[in-house]
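In: Provided below are the primary sequence and the corresponding predicted coordinates.
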Amino acid sequence: MENVPRETSQENPSKEGFSGIKKLDLKDYFLTGEKFEIYEDSETEVLYTLPQPIENLGKYYESKNYISHTDGKKSIFERFYQMAKSINLNNKLELINKVSNGKKILDYGCGVGDFLEHLQKNGYNVLGMEPNDSARRIAQSKVGIEKVRSTEIEQNQEKFDVITLWHVLEHIPNLNEIINQLKNHLTENGRLIIAVPNHKSYDAEYYGKYWAAYDVPRHLWHFSVTSMSKLFNNFGMKIESTHPMKLDSFYVSLLSEKYKGNKLGFINAIRVGLKSNSKAKKTGEYSSMIYVIKAEK
């Protein structure tokens, strides 16, 4: 893993210790307005955010509008998000039923616990890990205090048939360390199921620096189908299959229109979302992708 950008614990890391080609100048449109840069690692093609304010990263989540840490349904974005989440719950369960016969599942970065609750109701033995205190408490109220812990996976000796990360991998500072730990917590035939945004999608190309799924600096890493394959190959793992998250193109486009300052961008967001999904039928580059990953024997 020598060529993957090293993680750092500095509060305001400089470019020193990172290698790559500068791709974009961005800013935090969601909360602070601070400026950041995107670089590409030459080996894996993973994009990464600089600077990475690791020691102070929590402040960038401190907003009642950070949607994955709440059950809010007031704004148009919250209502669309909750609708999409409800639809996706069944799709996620169906995927797990296809790729695994096991019933023991870890949802790493479980948010407010809706997926855990859905799994539990369908007979699965679940454990969730979530670093955010308020989100973790909501999740615990749904599935039980003992079923949701902080994300200190190295202190857990259990193995799981499936470990899921739904839009979580891009948030993890110590990326290499956590991937290795997750691999070590899989059963012999276990799978990682990982969903991440795809910066090679049409909606990413269309919105450019305003593409909401860059979400710097909360998203420290940015992936494509190619970079996910290269990254996990470095851990002796391979991608078995990929699956689109077609609703994400619409939600991300809605937010991107907002970041562009287009208050009446709903119609254009629908148009861009439709076009993104249409183009992805040929290219395979959907706005968000699900990867089913297993260790090579």
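Out: Alright, I've got the coordinates. Because the structure is predicted, anything quoted here is derived from the model rather than measured.

In: going forward, measure contacts and count neighbours with C-alpha atoms only.
Out: Fine.

In: so H219 lies in a helix, does it not?
Out: No: per DSSP: H, G, I helix; E, B strand; the rest coil, H219 lies outside any helix segment and is coil.

In: where's the residue located most distally from the centre of the chain, which helix or strand?
Out: For the chain, the residue at maximal distance from the C-alpha centroid (CA atoms, centre = their mean) is L264, at 27.8 Å. Using DSSP states H and E, L264 sits in no helix or strand.

In: distance check, it against G273.
Out: 16 Å (CA to CA, to the nearest Å).

In: what of V143?
Out: 34 Å.

In: this is the comparison structure:
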Amino acid sequence: MNKKIDFYKDLKPFLECKDFTVSGEVYQVKKNEEFDMLVTVPIPENLGDYYKSEDYISHTDSKKSLFDKVYQSVKNITLKRKLKLMNSFTTSSKNILDVGAGTGDFLKVCANNSWNVYGTEPDIGARNIALKKGITLQEDLSTFKNNLFDVITLWHVLEHVENLEEYITTLNNLLSEKGRLVIAVPNYKSYDANYYQQFWAAFDVPRHLWHFSQNSISKLFAKEYMLVEKTLPMMFDAYYVSLLSEKYKVGAMKPISAFLKGFKSNLKAKTTKEYSSLIYVLKKK
């Protein structure tokens, strides 16, 4: 039996970040050098309370503000790209599990394209919105412990998971032998992360407990005998994150400045491959 990983051992100082969404509290973001990733310290005992905000847009279908409308428009474009990726996989039963499915839009698109869809979402409000779209979501993965899936997706979810090592093991156990695990997470080694530093919106403390690099993902999943088959950019994220980061840094969204920073981030990433967010497609060895 493998020894349990202590992700909080021998952490090195990295920076301090403020919770700009809910509490205004300051958290330490420290570096775990073994896994080349950053760790938020401490984890609040009442972590669920830090998601209770109208600004937490993934739990709503809000179109109130200009920012909301832009987010929802971009979401429609990215949904088509995600579906194209799903359809590129060769599967036997077309069973897909979306972990942290939010309000169910991704699974709705998959269901409309002949996928058998399953999903989880801890937020009851988001689950209720999904149900109105005909998508039934479970609260957590325990419901599916006896199931196997051809594709499992986590769109900006892994950074929220408290028991990281156990969670990765669970995902591996739920994946069919020739299945694909698709994980999208922010990349703290991107240009926009380096530019905005403690104001980088994708740190999103304390909701984001882990901050991954490409090395992080490879090393973490190698322990479960899984390997990264391909890595893909999420180019819109550089603009979205820069827009929020401008707000945190200077008190206003500054769309022109944010666009330029997002554009520069994507431009530099053509060479470095360090995009603001990355999609990892993993398979079993």
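Out: Looks like it came in fine. A quick note: this is a predicted structure, and the numbers were derived from the prediction, not measured.

In: any idea what the TM-score comes out to?
Out: The TM-score (TM-score structural alignment, normalised by the length of the second structure) is 0.95; 283 aligned residues with a CA RMSD of 1.5 Å.

In: ok, back up a step: who has more neighbours, V143 and G273 of the first structure?
Out: Under the neighbour definition other CA atoms under 10 Å, V143 of the first structure and G273 were set side by side, and G273 has more, 24 against 21.

In: residue in the second structure matching that one?
Out: In the second structure, G273 of the first structure lines up with G262, judged by TM-score structural alignment.

In: M234 is in contact with that match, correct?
Out: No: contact criterion CA atoms under 8 Å: G262 of the second structure and M234 do not qualify, at 11.5 Å.

In: and the helices in the second structure, which stretches?
Out: Residue ranges of the helices in the second structure, as given by DSSP state H, are 66-87, 105-111, 124-132, 164-174, 191-196, 214-222, 236-250, 255-272.

In: for those helices, which one sits closest to I183 of the second structure?
Out: Closest to I183 of the second structure of the helices of the second structure is helix 214-222 (CA to CA; 9.2 Å).

In: list of residues touching stretch 76-94 of the second structure?
Out: Defining contact as CA atoms under 8 Å, 6 or more residues apart in numbering, one finds that stretch 76-94 of the second structure is touched by D105, F106, V109, C110, S114, W115, N116, D150, V151, G179, R180.

In: can you tell me the closest non-neighbouring residue to Y29 of the first structure?
Out: Distances taken as CA to CA, 6 or more residues apart in numbering place Y259 nearest to Y29 of the first structure, at 6.1 Å, with adjacent residues excluded.

In: which residue in the second structure aligns with the one you found?
Out: In the second structure, Y259 of the first structure lands on Y248 (TM-score structural alignment).

In: again with K22 of the first structure
Out: Aligning on TM-score structural alignment places K22 of the first structure opposite P13 in the second structure.

In: just confirm its match contacts K30, I think it does.
Out: Yes: here P13 of the second structure reaches K30: they are 4.7 Å apart, a contact under CA under 8 Å.

In: quick check: buried residues in stretch 178-189 of the first structure?
Out: I178, I179, L182, K183, N184, H185, L186, T187 (16 or more other CA atoms under 10 Å).

In: over to stretch 155-165 of the second structure?
Out: For stretch 155-165 of the second structure, by 16+ other CA under 10 Å, it's W155, H156, V157, L158, E159, H160, L164, E165.
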